[in-house]
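Asks: I'll drop the sequence and a predicted model, then ask my questions.
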Amino acid sequence: MVRIIDYKQYTNEDGESFFALELQGGIEMVKSQKTERFYATARKVTIPSTFNEETCKSLIGTEMPGRIVKVETEPYEYTLKETGEVIELSHRYEYQPEIVQEAKVEKSSSTLDDFVKFENPVEQFSTNGVM
């Protein structure tokens, strides 16, 4: 499951603004490469939406089936907001909806004629225990 935790406003190439929803996956334990200690984190991703700001606000806290997955990409440069350091990445995160398979319904092979076979159902029952 993923949860909508926030929304952000962006402007597209045509100068039109739109809102994107920020999704967060479940908690994960990751081992630090520097300290070799574990820390808790969660994957996040933003996805564009057609919703207005009011709708985006009302969706915060909503859970949806699916998960956030790591997808390999061509290497690209990314600037860390906190430090300004430029690093090279070769992945991104994407929302992957859960594929819900419909339950297969077993249908009876009986027909209406099977149920109407008993022409005189009263004779099928004994009133004194003897047929």
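Replies: Looks like it arrived, so ask away.
Asks: Only C-alpha atoms from now on, for both contacts and neighbour counts.
Replies: OK.
Asks: And the longest helix seen in the chain, what does it pack against?
Replies: Longest helix of the chain, by residue count under DSSP state H: helix 53-59. On a contact count with 3 or more CA pairs under 8 Å, 6 or more residues apart in numbering; DSSP states H and E, helix 53-59 meets strand 2-11, strand 17-31.
Asks: for comparison:
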Amino acid sequence: MVKVIDFEARKNDLGESFNVLIVQGGVMPVISKETGKFYVTIKKASVPCTLDSQTCEELIGSNLEGTVVKVETEPYSYAIEETGETIQLDYRYEYVNEGMLVEREHMVSASEVR
């Protein structure tokens, strides 16, 4: 289960505006690569949507079935707002809904029906 904690307005490559819901998963224990010490964190992800701003605002605080998972990516630079430091990352966090994954696996394309 994830909780909708916020939303943001963004623009696509064509300059068109759309909203994303910001969701966060539950508390997750991790071990620091730097220090080897244990700590807990909460992972967040953004989910594009076709909803207007008012509807997005109304969804804040609601829960969605699914989880936030770590997904490997090509390395990219990321600026940490609090410190101004730029670091290299090779992952992102993504919202995943198991029901949607199962449905996608069983979908048939229109060309397969003919």
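Replies: That came through, no problem. Quick caveat, the model's predicted, so the values are computed rather than measured.
Asks: TM value for the aligned chains?
Replies: Remark: TM-score between the superposed chains equals 0.78 [TM-score structural alignment, normalised by the length of structure 2]; 101 aligned residues with a CA RMSD of 1.8 Å.
Asks: re earlier: adding distance to residue 62 of structure 1, write the helices and strands packed on helix 53-59 of structure 1 out as JSON lines.
Replies: Formatted as JSON lines, these follow (distance: least, CA to CA, whole Å):
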{"stretch": "strand 2-11", "distance to residue 62 of structure 1": "6"}
{"stretch": "strand 17-31", "distance to residue 62 of structure 1": "10"}
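Asks: Turn those strands into a markdown table, columns for mean neighbour count.
Replies: Formatted as a markdown table, the helices and strands packed on helix 53-59 of structure 1 follow (neighbours: other CA atoms under 10 Å):
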| stretch | mean neighbour count |
| --- | --- |
| strand 2-11 | 17 |
| strand 17-31 | 17 |
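Asks: so what's the nearest residue to residue 56 of structure 2 once chain neighbours are set aside up against?
Replies: Once flanking residues are discounted, residue 56 of structure 2 sits nearest to residue 7: 6.3 Å by CA to CA, 6 or more residues apart in numbering. Contact analysis of residue 7 of structure 2 by CA atoms under 8 Å, 6 or more residues apart in numbering lists 19, 20, 21, 22, 56, 57, 60.
Asks: swap in residue 6 of structure 2?
Replies: Counting by CA under 8 Å, 6+ apart, residue 6 of structure 2 touches 21, 22, 23, 56, 57, 60.
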